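**Q** let me see the structure of the following:
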Amino acid sequence: MDFTSKLILFTITFAWLLFVGTADSPTGNMHVVNRNFLKPGGLLDLCKKTTNPTLCENSIQPHFFKPHLDPSEALTIEVEATLNQTEKTMVVINGLYKKVDLSKSLKDSLDICKEQYGSILDAIKQTKDAIATRNWVEARAKFGAVISSQQACSDSFEGIQQEFTFAGDSKTIFDLGGNCLDIIVDLQQSEPQNDPPMTQSPPSPYDNVIGPIS
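**A** All right, here's what the predicted structure looks like:
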């Protein structure tokens, strides 16, 4: 192989190595899938146990850049996605409410949904507080209200399903909420909660007395 051929081969090899290095670098311009999500215990393992695994992966992965998956941080991202979807749906509900030609049945349903979605926002806030202290029992109890409120809104459209124009948005809240609950349960099982310490009564002057006290 002459000198020119060797030079061309070296140039091609060097350029290829630079390309691979850029693609694998977190600061590179190319979008690459974080390989850690594919490892055992990664995002795929976490999401496959949820209500909607595909939605779980799609909503969490773009926001998770650390080399190792922390399920509690993944949960925080999914809770935030639920909050964003709820706020988006509330905009739709408020827009429908402003229409002048509302039927009474639709108005009644929207009244219920406005109240229930307000409850969802409260439940999400309380859940975030519980997550911050890693109190999974409390988080599970509080976030359960998200699903209950979403269902109450959906049920209010029974008989007038054709007017339930935000049913798709509502279903997304249900799926995101289900994912959150599934992750909370997983965390609850992997991090058993300690029972709260029993409060001891102050010592009594009669602790060492034997027999009836006169």
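**Q** C-alpha only now, for contacts and for neighbours.
**A** Noted.
**Q** tell me the buried residues in the longest helix seen in the chain?
**A** In the chain, ranked by residue count with DSSP state H as the criterion, the top helix is helix 104-132. By 16 or more other Cα atoms under 10 Å, the buried positions in helix 104-132 come out as 106-107, 109-114, 116-121, 123-128, 130-131.
**Q** what's the answer for stretch 159-168, then?
**A** Going by neighbour count (16+ other Cα under 10 Å), the buried part of stretch 159-168 is 164, 167.
**Q** endpoints of it, how far apart?
**A** 17 Å (Cα to Cα, to the nearest Å).
**Q** the residue nearest the centre of the chain: what's it in contact with?
**A** Note on the chain: the residue nearest the mean C-alpha position is residue 78, at 2.0 Å, using Cα atoms, centre = their mean. By Cα atoms under 8 Å, 6 or more residues apart in numbering, residue 78 lies in contact with 56, 59-60, 176, 179-180.
**Q** want to put them side by side, so please do this one too:
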Amino acid sequence: MDSPSPSSEAPVDSTSPANPPTEMDIDSPSPSPEAPEDSISPANPPTEMDIDSPSPSPEAPEEIPGAPSGKTLISSATTLLKQTLLPPEIKTICGKTDNPKLCESSISPLLTAAIKPDASSVLVLSIQASINATKAVMPTVNKVAAADCQELYDDAVSNLEDAINAVKESDIATVNTNLSAAMTDYGTCNDGFEETGEPNPLADVADKLHKMVSNCLAISTLIK
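**A** The predicted structure is shown next:
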């Protein structure tokens, strides 16, 4: 019986124990590339913009102390324009008074297109201007003057109102009586300060009102 031939030797593994293969860990993730270093250094942090904060509003123009306000300038310009546009008949009537410029400036704010430029109409306007001026100073009178001056200025208003009613009734004698009484009211208040020797805070006010009513008396003489 033939003996089996020796089997061929298995090929020797080329991987020697001295150089074991490197085992690859397929489960571990590959290292991610390093992120680029932020170019903004802590020494120069970015400026944060506050989008909620409103932008600064422009500063209002600084007012000049003692300078007239815009309203005052507009009012003065309007009054001056009305004086310039006064009908010549009214300028002629005011020219017959002792204070023609005061006559024009006092009645021009009250003038309308419906008013006739005759002596009676101008007289009513002039008296009404005196009433308005007297009422306008009443807070000052009540603050700085004695009680008798307050009553006198109230009486002056009543006398002037009666004078207007008399003009409408063509009662010139009563007109003149009431106008003269109003002038006396202003003067009596001034006399009270002179008697006591106290300074009169209403001297300038009374002087202007006296001139306004004096103009009314002059205009009343033009009514035929």
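**Q** quick revisit: now the contacts of residue 78 of the first structure as JSON lines including neighbour count?
**A** As requested, the contacts of residue 78 of the first structure are arranged in JSON lines below (neighbours: other Cα atoms under 10 Å):
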{"residue": "56", "neighbour count": "27"}
{"residue": "59", "neighbour count": "18"}
{"residue": "60", "neighbour count": "19"}
{"residue": "176", "neighbour count": "27"}
{"residue": "179", "neighbour count": "26"}
{"residue": "180", "neighbour count": "28"}
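**Q** inside strands: which ones of those residues?
**A** Of those, none are assigned to strands by DSSP state E.
**Q** list just the nearest of those to residue 82 of the first structure.
**A** Proximity of the contacts of residue 78 of the first structure to residue 82 of the first structure (Cα to Cα) peaks at residue 176, which lies at 5.6 Å.
**Q** residues in contact with stretch 137-155 of the second structure?
**A** 134, 182, 185-186, 188-189, 201-202, 205.
**Q** nearest spatial neighbour of the alignment partner in the first structure of residue 212 of the second structure, skipping sequence neighbours?
**A** Aligning on TM-score structural alignment places residue 212 of the second structure opposite residue 176 in the first structure. Leaving aside its sequence neighbours, residue 176 of the first structure sits nearest to residue 82 (Cα to Cα, 6 or more residues apart in numbering; 5.6 Å).
**Q** which one in the second structure is aligned with the one you found?
**A** In the second structure, residue 82 of the first structure lands on residue 130 (TM-score structural alignment).
**Q** number of nearby residues for its match?
**A** Number of residues near residue 130 of the second structure (other Cα atoms under 10 Å) recorded here: 27.
**Q** might one say that it is in contact with residue 211?
**A** No. Residue 130 of the second structure is beyond contact range of residue 211, at 9.5 Å (criterion: Cα atoms under 8 Å).
**Q** what's the neighbour count on residue 90 of the second structure?
**A** Quick note: residue 90 of the second structure (other Cα under 10 Å) scores 19 neighbours.
**Q** would you check how far apart it and residue 177 of the second structure are?
**A** Counting by Cα to Cα - residue 90 of the second structure and residue 177 of the second structure are separated by 24 Å.
**Q** got it, and residue 115 of the second structure?
**A** Counting by Cα to Cα, the gap from residue 115 of the second structure to residue 177 of the second structure is 25 Å.
**Q** just residue 105 of the second structure next, same as before
**A** As for residue 105 of the second structure, its distance to residue 177 of the second structure is 25 Å (criterion: Cα to Cα).
**Q** and those two? Which one has more around it.
**A** The residue with more neighbours, out of residue 105 of the second structure and residue 177, is residue 105; 18 against 15, by other Cα under 10 Å.
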